[in-house]
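A.B. asks: Have a look at this fold, sequence not included:
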């Protein structure tokens, strides 16, 4: 089973567990153990059976000089060529047929959902359950997004949450906007990222046959879904030129999906308010929310990572939440995890920056 907790009724929002006065969890730093008292257990998602996306306050960055940057020149060259192709695609827009532009937008939505509803909310945070048909669809859509396979994406994202804004964070925003946006893909990972990633419990991902099948055939699936399929459809079905078919629904769409996703790591960690937790970097950023299908409510998400909606506002600017709700309505998904309004308000009062008072 992908999930290690049960919610009795299908497709019914699960409620928070009752508040406990104090909950202790073991924290490890090297070989030493210590306990840290935490109030309001539901802030962590109750007993959902997963803590690898909860910030580890015991982590200490190693003393001494930082490791030297090791550039990945293959990625630098490919990313440069890709974005040049995206700029060329922008120039081609006036020459394309309207149906080709509509197809490109549809491919954008599909590939983005493969990341937001799939790799992120389903597989990284286990915030809802998905049946086999939906998991297959999301895995295919994720290959269209071409942002590493689901297993690797979820592993790195859990490390990002557990060690946010430290050397063990793959796209540590304290290293600057460019690094957190794309630079982290152009250099070798910090050793702590690799070390901490290896220590995570990824048994749920390994047990999911859809995840492991996609991982096994990832390169082939990327060629087929990210590049060939978006190109062939307009070329064959409505006679679009091969040039427009390739540079618009394939290349430009891919560049837009990448940058929309990257803005969650960069802009949403730097610009915006913090109504839920003023002590962390992630912010609420409406522009990122709009472009990333609901992923810009980032202060909320890092405060309550188990919430399937990543927001307290339901469908507001949140296409991904609407999609998951539709899947539940159709019987393809179930067991959405949601934070109670009482818990949200209490957290705003306790640790928020006060911006919630003005709406």
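C.D. replies: Everything's here; your move. No experiment lies behind these values; they were computed from the predicted model shown.
A.B. asks: For the rest of this, base every contact and every neighbour count on C-alpha atoms.
C.D. replies: Noted.
A.B. asks: contacting residues around the residue nearest to residue 287 when sequence neighbours are not counted?
C.D. replies: Of all residues not flanking residue 287 in the chain, residue 296 sits nearest, at 7.4 Å (Cα to Cα, 6 or more residues apart in numbering). Residues near residue 296 by Cα atoms under 8 Å, 6 or more residues apart in numbering: 264, 268, 283, 284, 285, 286, 287, 288, 289, 290.
A.B. asks: which residues in the protein form strands?
C.D. replies: Counting by DSSP state E, the chain has strands at residues 23-29, 32-38, 129-130, 333-334.
A.B. asks: Remind me what the third one packs against, helices and strands.
C.D. replies: For strand 129-130, the contact count by 3 or more Cα pairs under 8 Å, 6 or more residues apart in numbering; DSSP states H and E identifies strand 333-334 as packing neighbours.
A.B. asks: Please name every helix or strand in contact with the strand it packs on.
C.D. replies: Helices and strands touching strand 333-334, by 3+ Cα pairs under 8 Å, 6+ apart, are strand 129-130, helix 319-329.
A.B. asks: Deepest in the core, which of the ones you listed is it.
C.D. replies: Comparing the helices and strands packed on strand 333-334 by mean neighbour count (mean count of other Cα atoms under 10 Å), strand 129-130 ranks first with a mean of 25.
A.B. asks: Which among the strands of the chain is found nearest to residue 83?
C.D. replies: Closest to residue 83 of the strands of the chain is strand 129-130 (Cα to Cα; 34.2 Å).
A.B. asks: Run the chain-centre distance for the closest one.
C.D. replies: 16 Å (Cα atoms, centre = their mean, to the nearest Å).
A.B. asks: What of stretch 106-126?
C.D. replies: Distance of stretch 106-126 from the chain centroid (Cα atoms, centre = their mean) equals 8 Å.
A.B. asks: Other residues contacting that stretch?
C.D. replies: Contacts of stretch 106-126 (Cα under 8 Å, 6+ apart): 3, 53, 127-130, 135, 138-145, 150, 153-155, 157-158, 205, 230, 249, 253-254, 256-257, 292-293, 295, 305-306, 308, 320-321, 323-324.
A.B. asks: Please apply the same query to stretch 184-196.
C.D. replies: Under Cα under 8 Å, 6+ apart, the answer for stretch 184-196 is 67, 69-73, 75-76, 159, 167-171.
A.B. asks: Quick check: residue 194 vs residue 213, distance?
C.D. replies: Distance, residue 194 to residue 213, by Cα to Cα, to the nearest Å: 23 Å.
A.B. asks: Between those two, tell me which one has more neighbours.
C.D. replies: Ranked by neighbour count (other Cα atoms under 10 Å), residue 194 and residue 213 place residue 194 first, with 15 against 12.
A.B. asks: Measure how buried residue 91 is and give me the count.
C.D. replies: Around residue 91 there are 12 other residues, counting by other Cα under 10 Å.
A.B. asks: Put this next to the first one:
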């Protein structure tokens, strides 16, 4: 009779741990591969359904030297202002500057991007006025022009007519694209991009008509007067921190709305490469770090831009802007927020695969369904 000793203690735990890691690693590789293939498939359908007319070549873009000098000025002095921020500025100045900077960023993300560019929700007159003034604080131009350029970016995404063409790299998309004139004439741009909703919005018209007086009053005089008047901050700290540094931050946030996909989006074979790298650097079951690093939500935004939950910087149903919209919706100032769910998308893709409709028609049906559900929720809340 032979006796065999069963492994116990650390040996057993080690064997179980190794087998678990190998199993989870294999599952993770398969899952990431499936996600990548599905994303590539959907994005290919999206591009084929949104084919744009490229028969007319894009106009040669020229340098906007006044804008370039302004951007150089605020970036160089903005970096210089950081020294004063930590050495001589008063705490009230720091807190106040942070507060109005956040307001300016919300004017871009919650206002110009989600409300006016993509109409992801409806807002009352009070909130639209507030977001218009917040956008003025950001110092990134009028809402009308910002939305016009952003809609042009979505329509001609990834082509020569895209003012922030991501195929030319992050530096071009984030910096160079904003320093060049548009690839098509302004009048032609207005003919190709539907701006009737902007023309009918009184607050957008007011800001466009009187942008520079509004910017001078709210963006400069009133905002810079607060630290000088109420807690005797010095002129140097006020101009550099509350003025220049604030504009440097809000301008970059505004640019990131168009270039963020190159920072937070998963493209190409990076998905498989990163999953392999993470398997070498950390336990394979720590996949939460992977989802914090990269995501497919920026790709989703270019397919379904009217979903109010999709963040500008790689998040979904989270983030400060999304929280801001949720709060104002609960307070009754936001109405008919549009979104969709997995089941509706799955049904739409199934119909497309069965050739019951084109992908473009499927997206239109999906949007109609989201509007219907938003109105249904509104009626249920009222009753």
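C.D. replies: It's in. Keep in mind the model is a prediction, meaning the values are calculated, not measured.
A.B. asks: Just the TM-score for the two chains, thanks.
C.D. replies: Scored against TM-score structural alignment, normalised by the length of structure 1, the superposed chains reach a TM-score of 0.71; 287 aligned residues with a Cα RMSD of 3.4 Å.
A.B. asks: got JSON lines for the contacts of stretch 184-196 of structure 1, with neighbour count and distance to residue 94 of structure 1 too?
C.D. replies: Output for these, formatted as JSON lines (neighbours: other Cα atoms under 10 Å; distance: Cα to Cα, whole Å):
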{"residue": "67", "neighbour count": "9", "distance to residue 94 of structure 1": "47"}
{"residue": "69", "neighbour count": "11", "distance to residue 94 of structure 1": "42"}
{"residue": "70", "neighbour count": "11", "distance to residue 94 of structure 1": "41"}
{"residue": "71", "neighbour count": "15", "distance to residue 94 of structure 1": "37"}
{"residue": "72", "neighbour count": "13", "distance to residue 94 of structure 1": "36"}
{"residue": "73", "neighbour count": "11", "distance to residue 94 of structure 1": "34"}
{"residue": "75", "neighbour count": "14", "distance to residue 94 of structure 1": "30"}
{"residue": "76", "neighbour count": "16", "distance to residue 94 of structure 1": "30"}
{"residue": "159", "neighbour count": "26", "distance to residue 94 of structure 1": "42"}
{"residue": "167", "neighbour count": "22", "distance to residue 94 of structure 1": "45"}
{"residue": "168", "neighbour count": "26", "distance to residue 94 of structure 1": "44"}
{"residue": "169", "neighbour count": "27", "distance to residue 94 of structure 1": "41"}
{"residue": "170", "neighbour count": "28", "distance to residue 94 of structure 1": "38"}
{"residue": "171", "neighbour count": "30", "distance to residue 94 of structure 1": "36"}
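A.B. asks: which one in structure 1 is aligned with residue 252 of structure 2?
C.D. replies: Counting by TM-score structural alignment, residue 252 of structure 2 corresponds to residue 259 in structure 1.
A.B. asks: if I pick that match, what's in contact with it?
C.D. replies: Neighbouring residues of residue 259 of structure 1 by Cα under 8 Å, 6+ apart: residue 181.
A.B. asks: Distance-wise, check residue 333 of structure 2 relative to residue 221 of structure 2.
C.D. replies: Distance, residue 333 of structure 2 to residue 221 of structure 2, using Cα to Cα: 29 Å.
A.B. asks: Settle it for me: which of these two has more neighbours?
C.D. replies: Higher neighbour count among residue 333 of structure 2 and residue 221: residue 333, with 16 against 13, using other Cα under 10 Å.
A.B. asks: If you drop the residues flanking it in sequence, what lies closest to the counterpart of that one in structure 1?
C.D. replies: In structure 1, the residue paired with residue 333 of structure 2 is residue 332, using TM-score structural alignment. Closest residue to residue 332 of structure 1 apart from its sequence neighbours, by Cα to Cα, 6+ apart: residue 131 at 5.4 Å.
A.B. asks: just checking, what residue in structure 2 corresponds to the one you found?
C.D. replies: Using TM-score structural alignment, residue 131 of structure 1 pairs with residue 124 in structure 2.
A.B. asks: cool, and residue 144 of structure 1?
C.D. replies: That one, residue 144 of structure 1, aligns with residue 137 by TM-score structural alignment.
A.B. asks: residue contacts, the residue nearest to residue 317 of structure 2 when sequence neighbours are not counted?
C.D. replies: Distances taken as Cα to Cα, 6+ apart place residue 309 nearest to residue 317 of structure 2, at 4.7 Å, with adjacent residues excluded. Going by Cα under 8 Å, 6+ apart, residue 309 of structure 2 touches 316, 317, 318, 322, 339.
A.B. asks: Surely residue 253 of structure 1 is in contact with residue 105?
C.D. replies: Yes: Residue 253 of structure 1 is in contact with residue 105 according to Cα atoms under 8 Å; the separation is 7.4 Å.
A.B. asks: Have a look at those two and say which one is more surrounded.
C.D. replies: residue 253 (26 against 15).
A.B. asks: wait, what's in contact with the more buried one?
C.D. replies: Going by Cα under 8 Å, 6+ apart, residue 253 of structure 1 touches 86, 104, 105, 107, 108.
A.B. asks: What subset of those residues is buried?
C.D. replies: 86, 104, 107, 108 (16 or more other Cα atoms under 10 Å).
A.B. asks: corresponding residue for the third one in structure 2?
C.D. replies: The one in question is residue 107 of structure 1. Aligned partner of residue 107 of structure 1 by TM-score structural alignment: residue 100.
A.B. asks: so how far is residue 255 of structure 2 from that match?
C.D. replies: Residue 100 of structure 2 is 18 Å from residue 255 of structure 2, by Cα to Cα.
A.B. asks: swap in residue 44 of structure 2?
C.D. replies: Noted for residue 44 of structure 2: a distance of 26 Å to residue 255 of structure 2, by Cα to Cα.
A.B. asks: Tell me, how many residues neighbour the aligned partner of residue 219 of structure 1 in structure 2?
C.D. replies: With TM-score structural alignment as the criterion, residue 219 of structure 1 lines up with residue 212 in structure 2. Neighbours of residue 212 of structure 2 under the rule other Cα under 10 Å: 16.
A.B. asks: And residue 36 of structure 2, by the same measure?
C.D. replies: Neighbour tally, residue 36 of structure 2, other Cα under 10 Å: 19.
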